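Trainee: sequence and predicted structure, then a few things I'm wondering about:
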Amino acid sequence: MNILILGSGGREHAIAWKLNQSSKCKNLFVAPGNAGTASIAQNIPIGVNDFEKIEEVVLKNAIDLVVVGPEDPLVNGVHDYFLNNDKLVNIPVIGPQKAAAQLEGSKEFAKEFMVRHNIPTAAYESFTVDNLEDGYSFLEKLKAPYVLKADGLAAGKGVLILNDLEEAKQELRAMLQDAKFGKASTTVVIEEFLSGIELSVFVLTDGEGYKVLPTAKDYKRIGEGDTGLNTGGMGAISPVPFTNADFMNKIHERVVKPTVEGLKTDSLPYKGFIFIGLIKVGDDPFVIEYNVRLGDPETEVVIPRIKNDLVEVFQAVAEQKLDSIDLQIDERTATTVMAVSGGYPGAYEKGKEITGFETIEDSIVFHAGTKIENDKVVTNGGRVLAVTSYGNDFKEALKKSYENIEKLHFDRINYRKDIGFDL
């Protein structure tokens, strides 16, 4: 098969790394890709939302399967573009259609979906600039901390958790009146704060059957001890040590099953990944958010634990035969630590040469924000590299990841030294 992956991050490198291991993968393309994907696939320098260019690439290279990495093209309807195009309609796309992608594209849509299907989540209300005063009143009824979420896509930065009521009101005004997050904050969801420990569960569905993939936990904040600004993710661990069989059964019965059934009930065709962001409150799971694709850097610990041929798995999704797949999961723990650019998640410089790849032992280095310039690998983003390792437990795996990340060098490299501190 000729396969095209859309995206340029660590998630896409991890998917490419896994697909490349399959004897069924003939030619692998990544658009636009990065320096890591360039070593195992052919990068094509086009944007993930340039559907006409994607069509050209698909037809020119006789692509048999398209795997969509990031959320943007899904929310913008890339799957629908294929279905509505006579030349592309028979080429399978892994990723939901536009209507279902609203689970991530709109926080309000996701909340209404959860309420409709009795899926446990925090109490909430939605507000626009027209009822800003009502938003202030709702905040006054809640206890601190206050959770404000931009309704639309805000590149992972549209969620604010604030301890001060007046600050929460100011931020609500900034989001609605001053368009702090652009169009994404035309509507703002305010919800009650849930106290507990977070984890992620990944589901792959063909619209009928589904498979629950390994659990993972990522670390969003830039500073050790989970302090400082939110990032796209500084590291991840899979499986999550506190998920026993009883808790996993609750997740399955209360969240996973009603989510997949809800998609069918609401006539939302779905072939792809569902990322379910959960919080464990006491012994009960509550849904914080849905994503309509794999998370990053969780992909870098979930994909390496799947033993199956991923091309076969995706073929089964395309043909709605996922129930026939016996999913095999590596019993070992996988951990990843993210090396980021100095200054990230604020301003940072690109184009810093990266060295040390040849010294890595017993770890996999997934590229996130990199490119090749003058035959050298240089930084090209805030999150640069993810160093993934296996171990019998998360401590053993992390030890390998940290030993190897110390061998990698670029100007102002930064990484958290406490991944797994709360486990």
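Mentor: Yes, it's here. Quick caveat: nothing in here was measured; it's all calculated off a predicted structure.

Trainee: CA only for contacts and neighbour counts going forward, please
Mentor: Will do.

Trainee: and for stretch 62-72, what's in contact with it?
Mentor: Residues from elsewhere that reach stretch 62-72, judged by Cα atoms under 8 Å, 6 or more residues apart in numbering: 1-7, 11-12, 48-49, 57, 74, 91-95, 101, 104, 153, 291-294.

Trainee: so among those, which ones count as buried?
Mentor: Buried members of these, scored by 16 or more other Cα atoms under 10 Å, are 2-7, 11-12, 48-49, 57, 74, 91-95, 101, 104, 153, 291-294.

Trainee: just the residues you listed: which are in strands?
Mentor: The members of the buried ones among the contacts of stretch 62-72 that map onto strands under DSSP state E are Asn2, Ile3, Leu4, Ile5, Leu6, Gly7, Val93, Ile94, Asn291.

Trainee: pretty sure Glu298 contacts Pro239?
Mentor: No - counting by Cα atoms under 8 Å, Glu298 sits too far from Pro239 to count as a contact (10.4 Å).

Trainee: another one to put next to it:
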Amino acid sequence: MRICVVGKGGREHALIRALRESESQPEVFCFPGSEAIHEIEGAGKVEAHDLESLISWMTANSIDLCVAGEESYLVTEAGLANRCKDVGIPCWGPPFAAAQMEASKEFAKEFMQRHNIPTGDAAGCADIDEAQAAIAGRYPTVLKFDGLAAGKGVAVCPDKETADEFLNEVMVERRFGPGRLLVEECLVGPEISIFAAVSGSDYLILTPARDYKRIREGDEGPNTGGMGAVASRRLADPELMKRIDDEIVAPTVAGLEKDELNYVGFLYFGLMLTENGPKIIEYNCRFGDPECQAVMPLISGDLAKFCLEGAKGNLQPELLSFNEGWSVCCILASAGYPESSRSGDLISGLENVEDARIYHAGTKKQDGGWTTNGGRVLAIVAGGDSREDAVGKAHAEAAKVHFEGSQRRSDIGRLHF
């Protein structure tokens, strides 16, 4: 089996490692990939520069399956899955229309409301005046850019000053480009990330996770793409998981079918566990990052064949099995992140990490060593039979890695427990 994974970050590094460890032992290629990904044994490079050249390369190189790692290509031009279908390559990722579940917050909110899926109240806005009218002096409030923003297009605003600052960034400075804005009710409670593998009307809920979005300990500071995650089947008890399935996951999959969106691939549910029950905050049309890095080591069996069969409309849950333990992912971020990021700092200590997996996100090979080359640099992931064991190992191993200006939260896996 020959698989092409689309993406380049830590999530794709983890996904490709998991695919390579599948029982079917596929040959895996990655576009655009990274230097670290291409050092994985059996992970080849793709000679392409855009969506159309990627499709041509996959056709010429007899690719059996395309897996969408990152979200952007799903809504680029005609859409990755749509173009794969045109040339007869199964794609584990949703078509362009279904990918609007992530690409447009307003589309997703209307979907939730149409199918009676529990969520917060919201209003779509075209300009600052409409947004201020929708906020109506109620704080805290949540503001969301209606488009893809690499996980940084959401602001929880405790007061008018914070809201005005974000509104100016989005609607005046156009930090994320043109687009509308969603003003949303601020839900309160612990968050949980639920992942489902979806193939039409069939789905399988995978191991849940919890991520930590703020840059500083205690959930302080601005949002990031994610500073760490913890994953386990024990993160939510069976009663809660049944309620999440019955009230959110099953109605979502049924709604996708009813709306003829033909969803195939991983579907992320960002949930808030409120005092009135679980409510959905957002959908993502792929695995979360860094949740993927935490979840993948807990999955065994044949992930490659599972994705291939699912992409063909034949979901086979029996191909996967799940470790009942815990997995903790610690992110090491560069100086200045998330407002900016500094590149070129030499990374040391990687060779000393013995009891954890290392996934590269923003790194570059230089003079035989690794340097920083992005905001989130590395993910250090460790597992254990207990949460305490996994937390202790992950932080101990992460502490062995050094670079100037490194940022790491020491409360990953500890806060909210």
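Mentor: Good, I have the coordinates. What you are looking at is a predicted structure, and each value in this text was computed from that prediction instead of being measured.

Trainee: what TM-score do the two superposed chains give?
Mentor: Here the TM-score for the pair of chains, by TM-score structural alignment, normalised by the length of structure 2, is 0.94; 412 aligned residues with a Cα RMSD of 1.8 Å.

Trainee: could the ones in strands among the buried ones among the contacts of stretch 62-72 of structure 1 go into a markdown table alongside distance to Ser267 of structure 1?
Mentor: Output for those, formatted as a markdown table (distance: Cα to Cα, whole Å):
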| residue | distance to Ser267 of structure 1 |
| --- | --- |
| Asn2 | 31 |
| Ile3 | 28 |
| Leu4 | 27 |
| Ile5 | 27 |
| Leu6 | 26 |
| Gly7 | 28 |
| Val93 | 18 |
| Ile94 | 18 |
| Asn291 | 18 |
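
Trainee: out of the residues you listed, who's nearest Leu139 of structure 1?
Mentor: Closest approach between these and Leu139 of structure 1, by Cα to Cα: Asn291, at 26.0 Å.

Trainee: from Ala98 of structure 2, how far out is the aligned partner of that closest one in structure 2?
Mentor: Using TM-score structural alignment, the equivalent of Asn291 of structure 1 in structure 2 is Asn284. Using Cα to Cα, to the nearest Å, Asn284 of structure 2 is found at 11 Å from Ala98 of structure 2.

Trainee: and the spatially most central residue of structure 2, what does it touch?
Mentor: By Cα atoms, centre = their mean, structure 2 has its centre lying nearest to Gly288, at 1.6 Å. Shown in contact with Gly288 of structure 2 (Cα under 8 Å, 6+ apart): Arg11, Tyr268.

Trainee: and the gap between whichever residue in structure 2 pairs up with Leu172 of structure 1 and Pro338 of structure 2?
Mentor: Taking TM-score structural alignment, the alignment pairs Leu172 of structure 1 with Leu167 from structure 2. Leu167 of structure 2 sits at a distance of 18 Å from Pro338 of structure 2 (criterion: Cα to Cα).

Trainee: who's more crowded, these two?
Mentor: Applying other Cα atoms under 10 Å to Leu167 of structure 2 and Pro338 shows that Leu167 carries more neighbours, namely 23 against 19.

Trainee: what helix or strand is the nearest residue to Ala14 of structure 1 once chain neighbours are set aside on?
Mentor: Spatially, and ignoring its direct neighbours in sequence, Ala14 of structure 1 is nearest to Glu300 (5.7 Å; Cα to Cα, 6 or more residues apart in numbering). Assessed by DSSP states H and E, Glu300 of structure 1 sits inside helix 299-302.
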